[in-house]
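**Q** Compute the structure for the input listed below.
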Amino acid sequence: MATEPLAPGVWGVVATPFTESTQDVDVASLAKLVGHYRRIGVAGLTVLGVFGEAARLSTAEKRAVLEVVVDSVDLPIVVGASSTSTAPAIEEVELATDVVGDQLAGAMVQVNTPDPDLLANQLDAVHAATGAGLVVQDYPLVTGVSISPVNLAAAVEQVESAVAIKAEAPPTPPAIATLTARTGVPVFGGLGGVGLLDELAAGSAGAMTGFSFPEGLQACVNAWWRGGYQAALEAYLRYLPLVNFEAQARIGLAIRKEALRRRGLISDSGVRTPAPGMPETLDKQLDRHLAAVESMEN
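**A** Predicted structure coming up:
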């Protein structure tokens, strides 16, 4: 199995849509959503991540999600592994290799220890069991594990199968600067794109995150490549109020899914418990943000 570094650019992080009545995986909406990502020209997709509510899906549902994505688009795919323990993480990555096959660009594995040697051993064990290239995700808000950028770099330097790092431990710009200076793998920002401009300035390869207007992430990254900071700033300014609105703690997932629903990309915006839904008091403000972006898109 290939372990090439991930291509730079925007890797769209895919939500998992559910049916309104039963909260089953909505396969038609999922196919429509990933088709939209393909049309706007993303570098690849990230499936079964935090934004995809992977931790709340059964193994059968995870398989179904992967099958729909593979059947719908021919893009490279990164598949998330939710577990921080070696054996269940291996099972998740084995599922990804089985279903995704040659489209698998990497399996995203969580940092599970602040010790660089132990982390390297964990990553090597996952690769040895599955053959997959590894995207190392540093997301302490989800895992509860904090590692310094220097120690993360030291771990990744030991792992030949690492194909990327996803840096989501604030403050991300200085972390990305350290990681890009000390490793030879591409580093991507996340966290809804809030720090995208500063992450690009620090050397990131692009964005790997959920946002209801991935076109905005594309515009920012492409403008950076063409004209640097000023061009990227001008391209991203129109989207920043919505980026900030979607980044609200605890309800960001629900807001993004509702925005996707209002865009017509999924049929229902339901999230699985214990995640809270979007408060009705935000309805009018979300409409304002979407209308502002859409008016500038047209």
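
**Q** rest of the way, CA atoms for contacts and neighbours
**A** Will do.

**Q** count of residues packed around Ile40?
**A** 11 (other C-alpha atoms under 10 Å).

**Q** What helices and strands are in contact with the helix ranked longest in the chain?
**A** Scanning the chain for the helix with the most residues, using DSSP state H, yields helix 214-236. If contacts are counted by 3 or more C-alpha pairs under 8 Å, 6 or more residues apart in numbering; DSSP states H and E, helix 214-236 sits against strand 9-13, helix 196-201, strand 206-209.

**Q** Identify all contacting residues around that helix.
**A** For helix 214-236, the external contacting residues (C-alpha atoms under 8 Å, 6 or more residues apart in numbering) are 9-10, 12, 37, 40, 42, 193, 197, 200-201, 206-207, 239.

**Q** Just flag the most distant two among the residues you listed.
**A** Using C-alpha to C-alpha, the contacts of helix 214-236 reach their maximum pairwise distance at Tyr37 and Ala201, which is 24.8 Å.

**Q** Who has more neighbours out of the two?
**A** Tyr37 (23 against 14).

**Q** close enough to count as contact, that one and Val10?
**A** No: Tyr37 is beyond contact range of Val10, at 9.9 Å (criterion: C-alpha atoms under 8 Å).

**Q** How about Asn112, nearest residue that isn't a chain neighbour?
**A** Thr84 (5.3 Å; C-alpha to C-alpha, 6 or more residues apart in numbering).

**Q** Would you quantify the distance from the one you found to Glu294?
**A** Thr84 sits 39 Å away from Glu294, going by C-alpha to C-alpha, to the nearest Å.

**Q** just Val34 next, same as before
**A** Taken as C-alpha to C-alpha, the span from Val34 to Glu294 is 20 Å.

**Q** And those two? Which one has more around it.
**A** Neighbour count, other C-alpha under 10 Å: between Val34 and Glu294, Val34 has more, with 24 against 14.

**Q** Checking my notes, the more buried one in a strand, right?
**A** No: per DSSP: H, G, I helix; E, B strand; the rest coil, Val34 lies outside any strand segment and is helix.

**Q** for the stretch of helix or strand Gly106 belongs to, packing partners?
**A** Using DSSP states H and E, Gly106 maps to strand 104-110. With contacts taken as 3+ C-alpha pairs under 8 Å, 6+ apart, strand 104-110 sits against strand 77-80, helix 86-100, strand 134-138.

**Q** Let me see the residues that make contact with stretch 184-200.
**A** Contacts for stretch 184-200 (C-alpha under 8 Å, 6+ apart): 5-6, 8, 157, 162-168, 172-173, 176, 179-180, 203-211, 217, 220-221, 224, 229, 232-233, 240, 243-244, 246-247.

**Q** one more time with 6 Å
**A** 163-168, 173, 204-211 (C-alpha atoms under 6 Å, 6 or more residues apart in numbering).

**Q** another one to check against the first:
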Amino acid sequence: MLDKKAKGVFTIAATPFLPDGALDFDSLDRMVDAYIERGATGLTILGMMGEAGKLEADESIAVVRKVISRSRVPVVVGVSSPGFAAMTALAKQSMDAGAAGVMVAPPGNLRTDAQIIAYFQNTAEFLGDIPFVLQDFPLATSVQISPSVILKIVEDCPTCVMLKHEDWPGLEKITALRRASDAGSRRISILCGNGGMYLLEEMLRGADGAMTGFGYPEMMARVIDAFTAGDLNRARDIFDAYMPMVRYEAQPGLGLAIRKYTLAKQGVIAHPTLRKPGAALSAESISEIDAIAARQERRLEDLGLKPFS
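**A** So this is what the prediction gives:
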């Protein structure tokens, strides 16, 4: 079961589709293997970048069962939903299938601190003893959650064991939360998102690792391994080698198309298909991605690191 001690890299998994938009289960198996080979200590599926909102209910649970049956590491399932009935149903089915926990983002209609706190109190009540991750992603949800509100949720909801931190900018939030836990508040795991764009700084501020996706998912593990070994300069050098692609993939509205293209180019998934509606890459974008990837490969070789392919 997921708990407050979770750390490392929980890779946010893409959802592979065939060219006609059907689920690609063969690619799903290959992708799970690749993520683990590249350093994932956990997997998170059916997140926002996993196109969860484009799946039917039976497709969602089919993906959950397939991934869990294949994975050798804990699996967290995104169960965010406007209503608690759908959330609870998917959460219970996921846990029955062997999930380690679930992830919940607040709906976009929450505006006040009291509304946010009440929502997660209700979430904890409906989920019962299922451990959950609070996803704090205001760029996508438009819900601003302050450190004091997070601390109140953590105090009121013992089953909230992790914060998926992807506020932007949000480094001061990590510092505030860690100072509070040092002063006696319940400490929970903090894993960070945003494609790893601020990963080094987040680790320096007290994060326990990453819960995010990227077209080259080994980046997070390589950076964290160097950081954990105390070699900050090497961690920076590795991060710098990947940074141009991290930056390029961070384009709002286009990032998932870029990620799926690079995963397909490496053979991790068979097709870069996004389910409609979804962005398409132009010839110019593909040329830019290929140029960045080639330069990234050369920089990794200079560091004595082999690219996966």
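
**Q** TM value for the aligned chains?
**A** Laid over one another, the chains give 0.92 as their TM-score (TM-score structural alignment, normalised by the length of the first structure), with 293 aligned residues with a C-alpha RMSD of 1.8 Å.

**Q** about what we covered before: if you compare the helices and strands packed on helix 214-236 of the first structure, which one is most tucked away?
**A** strand 206-209 (a mean of 28; mean count of other C-alpha atoms under 10 Å).

**Q** Ile188 of the second structure corresponds to which position in the first structure?
**A** Using TM-score structural alignment, the equivalent of Ile188 of the second structure in the first structure is Val185.

**Q** SS state for its match?
**A** Going by three-state DSSP: Val185 of the first structure is coil.

**Q** Is it correct that Asp138 of the first structure is in contact with Ala164?
**A** No: under the criterion of C-alpha atoms under 6 Å, Asp138 of the first structure lies out of contact with Ala164, with a separation of 11.2 Å.

**Q** Tell me which of the two has more neighbours.
**A** The neighbour comparison of Asp138 of the first structure against Ala164 (other C-alpha under 10 Å) goes to Ala164, with 27 against 24.

**Q** what lines up against Ile36 of the second structure once you look at the first structure?
**A** Aligned partner of Ile36 of the second structure by TM-score structural alignment: Arg38.

**Q** and what of Ile238 of the second structure?
**A** Using TM-score structural alignment, Ile238 of the second structure sits opposite Ala235 in the first structure.

**Q** which one of the helices and strands packed on strand 104-110 of the first structure lies closest to Pro116 of the first structure?
**A** The closest of those to Pro116 of the first structure is strand 134-138. By C-alpha to C-alpha, the value is 12.2 Å.

**Q** Which positions in the second structure sit opposite that closest one in the alignment?
**A** Against the second structure, strand 134-138 of the first structure falls on residues 132-136 (TM-score structural alignment).

**Q** contact partners of the matching stretch?
**A** So stretch 132-136 of the second structure is in contact with Gly101, Val102, Met103, Val104, Ala105, Cys160, Met162, Leu163, Lys164, His165, Glu166, going by C-alpha under 6 Å, 6+ apart.

**Q** Would you quantify the distance from Gly144 of the first structure to Leu233 of the first structure?
**A** In terms of C-alpha to C-alpha, Gly144 of the first structure sits 33 Å off from Leu233 of the first structure.

**Q** Show me which of these two is the more surrounded one.
**A** Taking other C-alpha under 10 Å, Gly144 of the first structure and Leu233 do not tie; Leu233 has more neighbours (19 against 10).

**Q** of the contacts of helix 214-236 of the first structure, closest to Ile251 of the first structure?
**A** Out of those, the member with the shortest distance to Ile251 of the first structure (by C-alpha to C-alpha) is Gly193, at 15.9 Å.

**Q** What distance do you get for that closest one to Phe211 of the first structure?
**A** Gly193 of the first structure is 7 Å from Phe211 of the first structure, by C-alpha to C-alpha.

**Q** mind giving me JSON lines with the contacts of stretch 132-136 of the second structure and columns for distance to Arg72 of the second structure?
**A** As requested, the contacts of stretch 132-136 of the second structure are exported to JSON lines (distance: C-alpha to C-alpha, whole Å):
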{"residue": "Gly101", "distance to Arg72 of the second structure": "15"}
{"residue": "Val102", "distance to Arg72 of the second structure": "17"}
{"residue": "Met103", "distance to Arg72 of the second structure": "19"}
{"residue": "Val104", "distance to Arg72 of the second structure": "23"}
{"residue": "Ala105", "distance to Arg72 of the second structure": "26"}
{"residue": "Cys160", "distance to Arg72 of the second structure": "24"}
{"residue": "Met162", "distance to Arg72 of the second structure": "21"}
{"residue": "Leu163", "distance to Arg72 of the second structure": "23"}
{"residue": "Lys164", "distance to Arg72 of the second structure": "22"}
{"residue": "His165", "distance to Arg72 of the second structure": "25"}
{"residue": "Glu166", "distance to Arg72 of the second structure": "26"}
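
**Q** most neighbours, which of the residues you listed?
**A** For the contacts of stretch 132-136 of the second structure, neighbours tallied by other C-alpha under 10 Å; top is Cys160, 30 neighbours.

**Q** what sits against it?
**A** Here Cys160 of the second structure is in contact with Pro131, Phe132, Val133, Val154 (C-alpha under 6 Å, 6+ apart).

**Q** burial measure for the first one, as a count.
**A** What it means is Pro131 of the second structure. The burial count for Pro131 of the second structure: 24, using other C-alpha under 10 Å.

**Q** which one in the second structure is aligned with Ala207 of the first structure?
**A** Under TM-score structural alignment, Ala207 of the first structure pairs with Ala210 in the second structure.

**Q** let me fix that: Leu57 of the first structure
**A** Using TM-score structural alignment, Leu57 of the first structure pairs with Leu55 in the second structure.

**Q** burial of that match, as a residue count?
**A** For Leu55 of the second structure, using other C-alpha under 10 Å, the count is 17.

**Q** Same question for Gln121 of the second structure.
**A** 17.

**Q** quick revisit: please identify which of Gly193 and Phe211 of the first structure sits among more neighbours.
**A** Phe211 (30 against 24).

**Q** can you pull the contacts of the more buried one?
**A** So Phe211 of the first structure contacts Gly192 (C-alpha under 6 Å, 6+ apart).

**Q** try it again with 8 Å
**A** Val13, Gly192, Gly193, Val243, Glu246, Arg256.
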